[in-house]
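J.: Predicted model and sequence below, questions to follow.
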Amino acid sequence: MNRIFKPGGLALISFSNRCFFTKVISIWTSTGDADHALIVGSYFHYAGGYEPPQAVDISPNPGRSDPMYVVYSRKLPVA
């Protein structure tokens, strides 16, 4: 993403707690939703060149429906 995003480009990564257990990294199955947002946010942090990531819960009926989350960040201007 870092290579193709222009400065100011917005990257959004959405996810729920549904997954194929054989297809995800092991830390995903051993942590909860808040930790999942931290894991995704750390991808932006450690890639470098992005604003601090933000996370939002966009679940249609929190607590009564499947959860849905978005972690997003903007690419910083080239220094």
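T.: Structure received.

J.: For the rest of this, base every contact and every neighbour count on C-alpha atoms.
T.: Noted.

J.: Go ahead and confirm Val71 touches Leu12.
T.: Yes - between Val71 and Leu12 there is a contact under Cα atoms under 8 Å: 5.9 Å.

J.: quick one, which of those two is more surrounded?
T.: Val71 (21 against 13; other Cα atoms under 10 Å).

J.: Which residues are in contact with that one?
T.: Leu12, Ile13, Ser14, Ala37, Val40, Gly41, Pro53, Gln54, Ala55, Val56 (Cα atoms under 8 Å, 6 or more residues apart in numbering).

J.: then this one, side by side with the first:
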Amino acid sequence: VDNYTENVPIWMVNRPRDIYTGEKKHLFGTEVLTTLDEDVNLMRKIRCYRGIRHETGQKVRGQRTKSTGRTGTTVGVRRKKD
């Protein structure tokens, strides 16, 4: 497990280029979630496009948003008063 990145091709590694060090890494267990959170927080901090989309809760990877993914508050139908 220690030299996993040396024995596999780069396309099998789940972090091919680290943001901070530039080396290829393969993360296991809870490291995956913590580094993902750190990456999202960095994107929010530097105010890049993806970070802003994460902040506002919108789609990040270019999906369409006009008709799909409509979650949240719903508008109900009111009955006519007699």
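T.: Nice, I can see it. These numbers come from a predicted model, not from an experiment.

J.: TM between them?
T.: Once the chains are laid over each other, their TM-score by TM-score structural alignment, normalised by the length of structure 1 reads 0.28; 36 aligned residues with a Cα RMSD of 4.1 Å.

J.: sorry, back to before: the contacts of Val71 of structure 1 in helices, which ones?
T.: Ala37, Val40, Gly41 (DSSP state H).

J.: Redo the residues you listed as CSV? Include neighbour count and distance to Ile27 of structure 1.
T.: Listed next are those as CSV, based on neighbours: other Cα atoms under 10 Å; distance: Cα to Cα, whole Å:
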residue, neighbour count, distance to Ile27 of structure 1
Ala37, 21, 12
Val40, 18, 12
Gly41, 20, 14
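
J.: what about Leu42 of structure 2, how many neighbours?
T.: Count around Leu42 of structure 2 with other Cα under 10 Å applied: 13.

J.: Not counting its neighbours along the chain, what's nearest it?
T.: In this structure, Leu42 of structure 2 finds its nearest non-sequential neighbour in Gly51, 7.7 Å apart by Cα to Cα, 6 or more residues apart in numbering.

J.: No further questions, thank you.
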